[in-house]
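**Student:** following is a predicted model, sequence given first.
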Amino acid sequence: MNTPAPSATAVPASRWALVAGTVVVLTAIVSVLLVAFAWPSARSSVHDVPIAVAGPPTAVAQIRTALEQRLPGGFEITAVHDTAAAEQLISNRQVYGAIDLSSGTPQVIVASAASTAVAQTLQAMATGLSQAGGTSTPIAVRDLAALPADDPRGAGLAAGALPLVMGGLLAAVLLTRLVHGTIRRVTGALSFAVTGGMAVAAILQYWLGSLSGSYPANAGAIGLAIAATSLTVLGLESLLGYAGIGIGAVVMMLVGNPLSGTATAPEMLPGWSGAFGQLLPPGAGGRLLRSTAFFDGGGATHAVIVLAAWVALGAVLCLVGTLRSAGGGHDSNAGVNRQPVMNR
């Protein structure tokens, strides 16, 4: 009687040490994910939020004292003389709102399109100031830049931040896997930025009703954010191989997206995190889109510079990675056929 030979494909069971190590790694990963996404929201608060106060110096000083008593360190106040000056600061996105005491009848001016969270805080502050003044008449609240009627809470704009980051990452991964040639990959990333920007802007503006303003400007803002993400990750992959994609995903997804401040406001995030988030593509992209959609481009300069810098960085990284490959440098993607000619 013949005994069947053991299967050549049989794989021995893994060692228990490997199982334990895998569990430890997975636990660390889920902990990092929780901290990355939950910490900014859980520690969100009003601190150093820029607002304007319009009126005589004495009245401005009184408001400054009252706000400091109610929310210590909550607001960074800019004193102006009249309503027009306060509105100009709001339109230029230098402040989120204003308390106007210059026209006789006190009013609070908000811009819910800049941040619904800050607008709600200012509305509550108006009620508190009215009660502090010993009058039952509420202080009028005027929304200078309101969100669209179809999306009064800005849910579509806030929810759209993550797909933009994922779209840029997905573009880099697919172009790396499917397209050979640095110039072809960069061209594909830029082309996708155009078509993706047009598609996402159309969905947000014409279907969901989450955006106002100029459709071409909104599409351009979204496209620039996608280009900044995809080109940066492409450049990192060109220089570091698959490890570059991982680094790009961590920077954009685990750091940039939670610290973007798109759902609230950068100033409401804990410590330095909000300001840092505005230097990354998700934060700059969210600010740029709000500027084009609701403020006629006001306050967009910083965001455009940040995104353009990331696009340029990605292009430089692609060039450096290609030149290194052409010069016989180490290829971190073992087993992947890299052709060294840029226009291959």
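**Tutor:** That came through fine.
**Student:** CA only for contacts and neighbour counts going forward, please
**Tutor:** OK.
**Student:** stretch 52-65: which residues count as buried?
**Tutor:** Within stretch 52-65, the residues that count as buried by 16 or more other CA atoms under 10 Å are 52-55, 60, 63-64.
**Student:** next one: it to chain centre, how far?
**Tutor:** Relative to its chain's centre, stretch 52-65 lies at 33 Å (CA atoms, centre = their mean, to the nearest Å).
**Student:** so Gly209 is in contact with Pro148, correct?
**Tutor:** Yes - using CA atoms under 8 Å, Gly209 is in contact with Pro148, at 6.6 Å.
**Student:** the nearest residue to Ala293 once chain neighbours are set aside and Thr182, how far apart?
**Tutor:** Spatially, and ignoring its direct neighbours in sequence, Ala293 is nearest to Gly213 (4.5 Å; CA to CA, 6 or more residues apart in numbering). Per CA to CA, to the nearest Å, Gly213 is found 36 Å from Thr182.
**Student:** show me which of the two is the more surrounded one.
**Tutor:** Thr182 (25 against 16; other CA atoms under 10 Å).
**Student:** what's the spacing between Asn218 and Ile77?
**Tutor:** For Asn218, the distance to Ile77 - CA to CA - is 30 Å.
**Student:** these two: who's more crowded?
**Tutor:** Each of Asn218 and Ile77 has its neighbours counted (other CA under 10 Å); Asn218 has more, 28 against 19.
**Student:** tell me the SS of the more buried one?
**Tutor:** What DSSP: H, G, I helix; E, B strand; the rest coil gives for Asn218 is helix.
**Student:** check contacts around it.
**Tutor:** The contact partners of Asn218, taken as CA atoms under 8 Å, 6 or more residues apart in numbering, are 197, 201, 289, 292-293.
**Student:** switch to 10 Å and redo it
**Tutor:** By CA atoms under 10 Å, 6 or more residues apart in numbering, the residues touching Asn218 are 197-198, 200-202, 204-205, 211-212, 224, 288-294, 297.
**Student:** measure it to Pro281 for me?
**Tutor:** 16 Å.
**Student:** again with Ile222
**Tutor:** Ile222 sits at a distance of 10 Å from Pro281 (criterion: CA to CA).
**Student:** ok, second structure coming up, stack it against the first:
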Amino acid sequence: MVLSCILIGLYVGFSSAAKPHRAPVAVVTNQEPAQQVGVLAGPALQAHPVGDRESGLALLRNGRVSAVISTTPIGLRLDVATAAGPTTAVSIEEEVSAAAAKLHRPLSTHDTVPLSPTDRRGLAMFFTGLSLSLASSSLAHSLNRAHSRPPWRQRVCVTGVFGALSGLAGALVTGPLLGALPGPVLSVATTLALLSVTGALTTQALVQWLGPPGHAATTVLFVAVGMPTSGGIVGVHLLPPPAQFVSGLLPPGAAVRAVRSYCYFHGVQVTVPLLTLAGWIAAAAVLLWMRDGQYRQSE
């Protein structure tokens, strides 16, 4: 019941209270109306000065900003990337539109980096990550309940093979088959495999050390907190600052960032997310190895 309340509170709470918190926006500095919009928007937006619109669009296409504000002969122009999250694009447009109204200037909005036509709401990565997390938990549960306790090496090998197969299957289904995640198949598959292995090894490690509460702990980390803060439903920049910080540390958030970058932003800024996933895998493997050593000594 407690876990259900946590799930409801986080999923519904983040969705209903979503608003921009220092969302990165490129602002053309030599255009005074664009600068005024950035000032009027206040803390909702974090202005990144650029010399011209093309420089701002380069940042937008690399995923470094969420929008570009510039001027036109008749008013203001807002370039957004729904690929970075439809909720983020809509929220930024609302903030900029309100500021433009105060300046009595019309605003035109253009989706410069759109989502795949088969994933117009941008939910493909969320449901893919959730599915892999649940499958990983099921694998970990099976290994932990095995009659003969699998040794460390066997656990790691089985989990690695499972992760590779599930990651490849997920990339093929969401990519070539459905067209929802249009990134390079091998890059997306590698990221999904890392997420799957992370979930399975972490679950095994926590259950080995904590017993049954380990399952609840991993559910909280990967599903209750990890998924709603991942940016898969509510954009990361619409989350409260503490949730934004947590998002980058947990595997679901890291996986969403990497896959989104591979699919829409040329694979820029994937190093940190991939290292985050690798760090979780290494930590879980070490914890399992230590626990396996304790069991061997006690036999």
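**Tutor:** Perfect, I can see it now. All of these numbers come straight from a predicted model, not from anything done at the bench.
**Student:** TM-score for the pair, please.
**Tutor:** Remark: TM-score between the superposed chains equals 0.89 [TM-score structural alignment, normalised by the length of structure 2]; 297 aligned residues with a CA RMSD of 2.4 Å.
**Student:** and the equivalent of Gly188 of structure 1 over in structure 2, how far from Leu45 of structure 2?
**Tutor:** In structure 2, the residue matched to Gly188 of structure 1 (TM-score structural alignment) is Val158. As judged by CA to CA, Val158 of structure 2 and Leu45 of structure 2 stand 46 Å apart.
**Student:** ok, Leu76 of structure 2 next?
**Tutor:** For Leu76 of structure 2, the distance to Leu45 of structure 2 - CA to CA - is 16 Å.
**Student:** okay, these two: which has more neighbours?
**Tutor:** When neighbours are counted by other CA under 10 Å, Leu76 of structure 2 and Leu45 differ, and Leu45 comes out ahead with 24 against 21.
**Student:** list the contacts of the more buried one.
**Tutor:** By CA under 10 Å, 6+ apart, the contact list for Leu45 of structure 2 reads 20-26, 37-39, 66-67, 92, 95-96, 237.
**Student:** tell me the counterpart of it in structure 1.
**Tutor:** Aligned partner of Leu45 of structure 2 by TM-score structural alignment: Phe75.
**Student:** same thing with Arg61 of structure 2?
**Tutor:** Match for Arg61 of structure 2 (TM-score structural alignment): Ser91.
**Student:** what's Val46 of structure 1 aligned with over in structure 2?
**Tutor:** Under the alignment by TM-score structural alignment, Val46 of structure 1 pairs with Pro20 in structure 2.
**Student:** which stretch of helix or strand covers that match?
**Tutor:** Assigned by DSSP states H and E, Pro20 of structure 2 falls within no helix or strand.
**Student:** just give the nearest non-adjacent residue to it, would you?
**Tutor:** Of all residues not flanking Pro20 of structure 2 in the chain, Leu238 sits nearest, at 4.4 Å (CA to CA, 6+ apart).
**Student:** next, count neighbours for that neighbour.
**Tutor:** Around Leu238 of structure 2 there are 26 residues (other CA under 10 Å).
**Student:** quick one: contacts for it?
**Tutor:** By CA under 10 Å, 6+ apart, the neighbours of Leu238 of structure 2 are 14-15, 17-23, 44, 85, 87-88, 91-92, 229, 231, 244.
**Student:** do you know how far it is from Arg149 of structure 2?
**Tutor:** Remark: distance between Leu238 of structure 2 and Arg149 of structure 2 (CA to CA) = 44 Å.
**Student:** now the counterpart of Ala255 of structure 2 in structure 1, nearest residue through space, not along the chain?
**Tutor:** When structure 1 is aligned by TM-score structural alignment, Ala255 of structure 2 is paired with Gly285. Nearest residue to Gly285 of structure 1, sequence neighbours excluded (CA to CA, 6+ apart): Ala225, at 5.0 Å.
**Student:** counterpart of that neighbour in structure 2?
**Tutor:** Counting by TM-score structural alignment, Ala225 of structure 1 lines up with Leu195 in structure 2.
**Student:** after the strand or helix carrying that match comes which helix or strand?
**Tutor:** Taking DSSP H and E as the criterion, Leu195 of structure 2 maps to helix 185-210. The helix or strand immediately downstream of helix 185-210 of structure 2 is helix 213-219, counting by DSSP H and E.
**Student:** which position in structure 1 pairs with Leu10 of structure 2?
**Tutor:** By TM-score structural alignment, Leu10 of structure 2 lines up with Ala36 in structure 1.
**Student:** that match belongs to a helix?
**Tutor:** Yes - counting by three-state DSSP, Ala36 of structure 1 is located in a helix.
**Student:** tell me the contacts of Ala255 of structure 2?
**Tutor:** 125-126, 129, 188, 191-196, 230-232, 248, 261, 270, 273-274, 276-277.
**Student:** hang on, the match of Leu10 of structure 2 packs against Ser273?
**Tutor:** No - Ala36 of structure 1 is beyond contact range of Ser273, at 11.2 Å (criterion: CA atoms under 10 Å).
**Student:** what residues are shared contacts of those two?
**Tutor:** Going by CA under 10 Å, 6+ apart, residues that sit against Ala36 of structure 1 and also against Ser273 are 255-256, 258-259.
**Student:** turn those residues into CSV, columns for distance to Gly248 of structure 1 and secondary structure.
**Tutor:** As requested, those are arranged in CSV below (distance: CA to CA, whole Å; DSSP: H, G, I helix; E, B strand; the rest coil):
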residue, distance to Gly248 of structure 1, secondary structure
Val255, 10, helix
Gly256, 10, helix
Pro258, 15, coil
Leu259, 15, coil
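**Student:** grab the nearest non-local neighbour of Met253 of structure 1.
**Tutor:** Nearest in space to Met253 of structure 1, with sequence neighbours left out and distances taken as CA to CA, 6+ apart, is Val165 at 6.8 Å.
**Student:** now do the strand or helix carrying the one you found: distance to the chain's middle.
**Tutor:** Val165 of structure 1 is located in helix 161-178, with elements delineated by DSSP H and E. Centroid separation for helix 161-178 of structure 1 versus its chain: 16 Å, with CA atoms, centre = their mean.
**Student:** I appreciate the help and will end here.
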